[in-house]
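Visitor: can't give you the sequence, but here's the structure:
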């Protein structure tokens, strides 16, 4: 059984505001359950933003 994926809620909200799709659709696009240009774009943006969040957290934690 797969572990439940936790998504960054703030990033999901940004993508929802930009594209207007439901959170369910966005999560399915990120997982790859939805295909096409828009789902691919949403997945790419989510991954880029997630990477930026991780980098920012790492940088800020090293300052402490």
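Guide: Everything's here; your move. Computed from a predicted model, the values in this text were never measured in an experiment. Numbers count the residues shown, from 1 in each chain.
Visitor: rest of the way, CA atoms for contacts and neighbours
Guide: Noted.
Visitor: show me the longest helix that occurs in the chain.
Guide: The residue-count maximum for a helix in the chain (DSSP state H) belongs to helix 37-63.
Visitor: counting neighbours, what do you get for residue 26?
Guide: For residue 26, the neighbour count with other C-alpha atoms under 10 Å is 24.
Visitor: ok, and here's another one to check against it:
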């Protein structure tokens, strides 16, 4: 059984605000369903934002 991937909603909102593309297009770009320069840029930016949010959460968890 395949599970539906979950995406960082905050990162999606930032990318949506920056580029103006729909959430569907952004998710398809991250998955690799769309090819080109812009989808590659979106995927790279999403990965950076997602990794930074994971680091920030880990730092806050360590402080508790």
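Guide: Arrived safely, thanks for sending. Predicted model, so just to flag it, every value in this text is computed and none were measured.
Visitor: in the superposed pair, what's the mean gap between the longest helix of structure 1 and structure 2?
Guide: With mean C-alpha distance after the TM-score superposition for structure 1, helix 37-63 of structure 1 departs from structure 2 by a mean of 0.5 Å once superposed.
Visitor: give me the buried positions along that helix.
Guide: Within helix 37-63 of structure 1, the residues scored as buried using 16 or more other C-alpha atoms under 10 Å are 39, 42, 43, 45, 46.
Visitor: what's the distance between it and the middle of its chain?
Guide: In this view, helix 37-63 of structure 1 has its centroid 7 Å away from the chain centroid, taken as C-alpha atoms, centre = their mean, to the nearest Å.
Visitor: mind giving me the packing neighbours of that helix?
Guide: Counting contacts by 3 or more C-alpha pairs under 8 Å, 6 or more residues apart in numbering; DSSP states H and E, helix 37-63 of structure 1 packs against helix 9-19, helix 23-31.
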